[in-house]
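> Generate a structure from the sequence data that follows.
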Amino acid sequence: MVPGEREEAAADRRESLSLFDRAPGGEAPEGDAEGVPDGTGGEVRRRRRTRRVLVWTLAVLFALVAGGIGSAYWTVDHYASSVDRIPGAFPTTPADRQPQAVPDSGTTFLLVGLDARSDVATTGADAEAPAWKAGAQRSDTMMVLHVSADRKSAALISIARDTWVDVPGHGKAKINAAYSWGGPALMVETVQNLTGVRIDHVAVIDWNGFRALTDAVGGVDITIPRTIEGRGEARQWDAGTHHMNGEQALLYVRERYGLPNGDLDRSKRQQNFLRALMIQTMDAGTLGNPARLTGLLKAVGDVMSVDDRLSNTDLYDLAWSLRGLRPDGVRFMNAPFGGFDSVDGQSVVLLDRAAAKTLWDAVRTDRMTAYLAEHGTTSDTLGESVS
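You can find the predicted model right below:
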C-alpha cells in the first residue's frame, strides 16, 4: 500500500471507530478485527461476524446515551425484555390541553431518578407494575433528555427536585412531590406544563442500581478539583482523580450537605457521574470484556423501567439511530437558576423564568445546538470542573 493509500485507510478506520459500526443486517466487512493487512493483494481482512449489534441508552439512556454493545440477535430481545415497562406513564388530559408535538424536532425523554424502586421491582419478582406506589416515594432527580432529530447531539437538563411549581390538582409544591402524588403520569404532566415541551418517553431510574452498573463497567474515573471537607454526615473528598467503584460513586452522587449550593451542586455531580459512566461504557476495555459486557446488560435491566410505548424493537431502533453519537455531542446542564426562597417553612428553588423559556423553546423546536452556542458558558451548563 502506498503512503497515500495507507493514510486514507487509516482515516477510514478512524471514521469507523464506532461501537455501532455494523450494517442493519449485522455483518461487518470481511477481514480481521485489528485491520492488519493479510498480504493478499493489500486487502484489509476483518473477521466476519454474523452478530447483531445491541445498543443501550441510559440516557443514558442516557448515561449510556452513546453506549453500544455487540451481541447475538437473541440477546437483543432477552435483555430488552428485562427492562420493566410502566403502564399509564402519560397524562390522560385531552390532547389539546397538552403541548403539541413539533414534527421533525427530535425525541424528548423525561428521566426520573429514585433512591429506591417499588417493592415489586426490588424483590426480584416479575415486575409488571410501575416503579411507583401512591405516597411511597418522591422522585430524587428529574432530567429532561432531548435527542436531536439528526441524532448527532443530545442535551440532558436537570430540574432541581425542590423547584417550586404548579402540580395539577394539588396547587403549588416542590416538583418532586408530583411523583409521590400521581406517579409518572402526574410528573409528566407537571413537567410538560412547566416547560411547554411534549414528553415522548419516560424512563425511571433506580440510583441504587447504579452501584451494580458502575461495577459492571469496572468503575469510573471522577476528578474532584478541590478538597471538600466532611460536614455532618458528608464525607471528605480529597482533590484529585478518584477511580470509584459502585458504592463510592453512589456516595458521590447522593451527597449534598457538604456542597455550597446543595441540590444544585448535587445535580451537577449526578451529571458528572453520568458523563464518566458514558465514557467508560464506550471504552474498549468494557466492550471487549465478555464478563463486563454481560454484567452491563444485566445491570441496565435492573436499573431502569421505561414507558410501555417502547417495545423491544423500538428500543433497538432508537439505540441503532444513536450509533453516531459521541460523548462530546452530549451536553449537560441545569434548568436556569432563579434563586432560593422559603415558602411555608420549606426551602425551595426558583427558576429564572425568562431564561428557562428560551431554553425550553430551544428544546421544543430542536435548536439546542444554536442555544448552546450562545448560552453554553453559563454557570447552569456542566463544565469540566465539578466539585
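
> drop to CA atoms for contacts and neighbour counts, all remaining ones
OK.

> Which element, helix or strand, includes the most far-flung residue of the chain relative to its centre?
For the chain, the largest distance from the centre (Cα atoms, centre = their mean) belongs to residue 41, which lies 45.4 Å off. Applying DSSP states H and E as the criterion places residue 41 outside every helix and strand.

> That one: what's it in contact with?
By Cα atoms under 8 Å, 6 or more residues apart in numbering, the contact list for residue 41 is empty.

> contacting residues around the nearest residue to residue 366 once chain neighbours are set aside?
Nearest residue to residue 366 in three dimensions, chain neighbours excluded: residue 105, at 4.9 Å (Cα to Cα, 6 or more residues apart in numbering). Counting by Cα under 8 Å, 6+ apart, residue 105 makes contact with 148-149, 364-366.

> out of those, which are buried?
Neighbour-count burial (16 or more other Cα atoms under 10 Å) is assigned, among these, to 148, 364-366.

> counting contacts, what elements does the helix or strand where residue 278 lies pack onto?
Take DSSP H and E as the rule and residue 278 turns out to sit in helix 263-282. On a contact count with 3 or more Cα pairs under 8 Å, 6 or more residues apart in numbering; DSSP states H and E, helix 263-282 meets strand 220-224, helix 246-254, strand 330-334.

> which residues touch the next helix or strand after the last one?
Reading on from strand 330-334 to the C-terminus, the next helix or strand found by DSSP H and E is strand 337-343. Outside strand 337-343, the residues that touch it by Cα under 8 Å, 6+ apart are 347-353, 380.

> Nearest to residue 320 among those?
When the contacts of strand 337-343 are compared for distance to residue 320 (Cα to Cα), residue 380 wins out at 30.5 Å.

> if we take the buried ones among the contacts of residue 105, which one ends up nearest to residue 270?
Residue 270 has its nearest neighbour among the buried ones among the contacts of residue 105 in residue 148, at 22.1 Å by Cα to Cα.

> From residue 272, how far off is that closest one?
In this structure, residue 148 and residue 272 are 21 Å apart, going by Cα to Cα, to the nearest Å.

> and for comparison, fold this next one:
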Amino acid sequence: MEQLGQEPPPPSATTYRAGRRGRRGADRAAGTGRRPRRWLRRILPALLVVVVLLVAGAAALYLWAGGQVRHVPAIGTYPGRPAAGAGTNWLLVGSDSRAGLTAQQRKELHVGNDGGRNTDTVMVLHTGVHGPSLVSLPRDSYVPVPGHGRRKINEAYADGGPQLLTRTVEQATGLRIERYAEVNFLGLVQVVDALGGVRICPEKPLKDARSGADFRAGCQHVDGRQGLAYARARYSDPQGDLGRVKRQRQLMAAVADRMLGTGMLLHPSRPVPVARTTLAAIRVDDGAGMRQLWDLGWSMRKITGGAGRAVTVPVARPGVSVSGAGDVLLWDTPRARLLFQALRRDDPIPTSVTN
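Presented below is the predicted three-dimensional model:
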C-alpha cells in the first residue's frame, strides 16, 4: 500500500512496453494507428504538387485567355444618357450576321443569304445583391431608335451598329448599360460544338421548317446546328417572337451550365479548345476582360440553377401591324416601367410584371 505523500514507483520497462503494445492494438482496432498517418505524410507532398500544377495551369490559361478577348466599341456617351443605377447591366446580343458562312453552311443552318445585319437576340442581364435577372427584349419590340424614328429594336444594329443598339436600349429602358457582349450565328454553333453539345428540354414538340427545328418534347442532347435551329424557331410557334425569346434564354443558360460545370474539369483536353472557340466567337465592349466574362458566365449559370430570374419585358399587344414596319410588339408601358425601375434600384422584380 502506498504511503500518504509518497510518489508511486516508476513503471518498469516491461510494463511500459506492454502498455505501448496495448495502445497500438487499441489504435489498430479503432482505425487510428500510426501506419495511416505515415501513409498520409507520404501522399500529402504528391497532392500538394498536383494542386500547385493545377493552379499554375489555370493561371496560365487565364492569362492566355485574357489576351484573346476581342473588343468592339459598343458603349458611348451622349446628352441625356441614363445615370448609373445600382448593380451592373449587360446588353447581350445575338447577331444574325452570315459573315464567315459558306453557301453549304447557310443551307445547313437554314439562314439563307438575306438579312445578316440585324439582331436575333437582345437581352439585358442585371447583376446585383438579389442575384442575376435576365430580361428578354423581343426583336420585334417597337421602340424609338435615335435618329430613325420608331422601329423594331433589332433594326438599331443595322442602322448604327452596337453603339446605336446600346443607346436605343438605354433610352427605351432607362437603364445605363455598362457591359456589352455579342455573338453571331456561326460563333454560337461553334461554341456549342466545342462543348460537345448541350442539353435542352422542350415542353412540347417543336417543328419549324424555316429554322430547321425538329424536336420531340422532353430533355435531349443537341449539337450546334440543332441548338441554333431551336433558338431561331418562331414561325410554327403560336407565341411567335415571345416563344422564341424563351428558347433563346434556355439555350444560353444551357451553354453557360455546360461551360462552367464539373464535366468540363473531368476533360483536361477540353478547356483550351472551348476557351479558344468561345473567345473567337464573342465580342465585348472595350472595358471588359476575362474577369467580366467569367462573371457573365456564372450569372447565366445561376439563372439555370434557379438562383436568378428570367423574364420577358411585359407586352401589351403582340402582332400589331404597322405600315412600313410589319408586325410589331408593343410594350405594356406601365408594367415595363415597374420592371426597369426595379432593376435600376437593384430591387427584386415585382411579380406583377411577370404574370
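
> Any figure for the gap between the aligned residue in the second structure for residue 292 of the first structure and residue 60 of the second structure?
Mapped onto the second structure by TM-score structural alignment, residue 292 of the first structure lines up with residue 270. Computed as Cα to Cα, the residue 270 of the second structure to residue 60 of the second structure distance reads 15 Å.

> The two: which has the busier surroundings?
A direct count of neighbours by other Cα atoms under 10 Å for residue 270 of the second structure and residue 60 places residue 270 higher, at 16 against 12.

> List the residues that contact the more buried one.
Contacts of residue 270 of the second structure (Cα under 8 Å, 6+ apart): 194-195, 264.

> Now tabulate those in a markdown table and tack on distance to residue 25 of the second structure.
Below are those laid out as a markdown table (distance: Cα to Cα, whole Å):
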| residue | distance to residue 25 of the second structure |
| --- | --- |
| 194 | 56 |
| 195 | 54 |
| 264 | 46 |
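
> what comes into contact with stretch 227-236 of the second structure?
By Cα under 8 Å, 6+ apart, stretch 227-236 of the second structure touches 109-110, 120, 185, 188-189, 192, 198, 206-208, 210-213, 240-241, 243-245, 247-248, 251.

> Which PyMOL command selects the buried ones in those residues?
To isolate the buried ones among these in PyMOL, judged by 16+ other Cα under 10 Å, type:
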select buried, resi 109+110+120+185+188+189+192+198+206+207+208+210+211+212+213+241+243+244+245+247+248+251
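
> need the helices for the second structure, in chain order.
Shown for the second structure, the helices assigned by DSSP state H span residues 13-30, 34-66, 103-109, 155-173, 185-194, 224-232, 241-259, 262-265, 271-281, 290-304, 333-345.

> My guess is residue 155 of the second structure contacts residue 118. True?
Yes - assessed by Cα atoms under 8 Å, residue 155 of the second structure is found in contact with residue 118 at 5.5 Å.

> Can you tell me how far whichever residue in the first structure pairs up with residue 91 of the second structure is from residue 82 of the first structure?
Correspondence of residue 91 of the second structure to the first structure, assessed by TM-score structural alignment: residue 110. Residue 110 of the first structure is 20 Å from residue 82 of the first structure, where distance means Cα to Cα.

> So these two - more neighbours on which side?
Between residue 110 of the first structure and residue 82, residue 110 has the larger neighbour count (other Cα under 10 Å), namely 27 against 19.

> for that one, what are its contacts?
Counted by Cα under 8 Å, 6+ apart, residue 110 of the first structure has contacts 142-145, 188, 199, 201-203.

> Among those residues, which one lies nearest to residue 46 of the first structure?
Set against residue 46 of the first structure, the nearest of the contacts of residue 110 of the first structure by Cα to Cα is residue 145 (36.5 Å).

> The closest one contacts residue 155, doesn't it?
Yes - here residue 145 of the first structure reaches residue 155: they are 5.7 Å apart, a contact under Cα under 8 Å.

> Looking at the two, which is more packed in?
A direct count of neighbours by other Cα under 10 Å for residue 145 of the first structure and residue 155 places residue 145 higher, at 29 against 23.

> What residue in the second structure is paired with the more buried one?
Mapped onto the second structure by TM-score structural alignment, residue 145 of the first structure lines up with residue 125.

> Quick check: its match touching residue 92?
Yes - using Cα under 8 Å, residue 125 of the second structure is in contact with residue 92, at 7.2 Å.

> returning to what we had before: give me the range in the second structure that the helix holding residue 278 of the first structure lines up against.
Alignment of helix 263-282 of the first structure against the second structure: residues 241-260, by TM-score structural alignment.

> What separation is there between residue 283 of the first structure and residue 356 of the first structure?
35 Å.

> The two - which one has more neighbours?
Per other Cα under 10 Å, whichever of residue 283 of the first structure and residue 356 has more neighbours is residue 356, with 18 against 14.

> now that one: how far from residue 369 of the first structure?
Counting by Cα to Cα, the gap from residue 356 of the first structure to residue 369 of the first structure is 16 Å.

> Residue 268 of the second structure and residue 254 of the second structure: what is the separation?
Remark: distance between residue 268 of the second structure and residue 254 of the second structure (Cα to Cα) = 21 Å.

> between these two, which one's more packed in?
Taking neighbours as other Cα under 10 Å, residue 268 of the second structure and residue 254 compare with residue 254 leading, 22 against 9.

> Is that one in contact with residue 195, as I believe?
No - contact criterion Cα under 8 Å: residue 254 of the second structure and residue 195 do not qualify, at 10.6 Å.

> what's the overlap in contacts for the two?
Common contact partners of residue 254 of the second structure and residue 195 (Cα under 8 Å, 6+ apart): none.

> ranges for the strands of the stretch 1-150 of the first structure?
Assigned by DSSP state E, counting those that start in this stretch, the stretch 1-150 of the first structure shows strands spanning 53-54, 69-70, 84-86, 107-114, 141-147.

> can you put those in CSV and add distance to residue 303 of the first structure?
As requested, these are exported to CSV (distance: least, Cα to Cα, whole Å):
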stretch, distance to residue 303 of the first structure
strand 53-54, 17
strand 69-70, 17
strand 84-86, 9
strand 107-114, 10
strand 141-147, 14
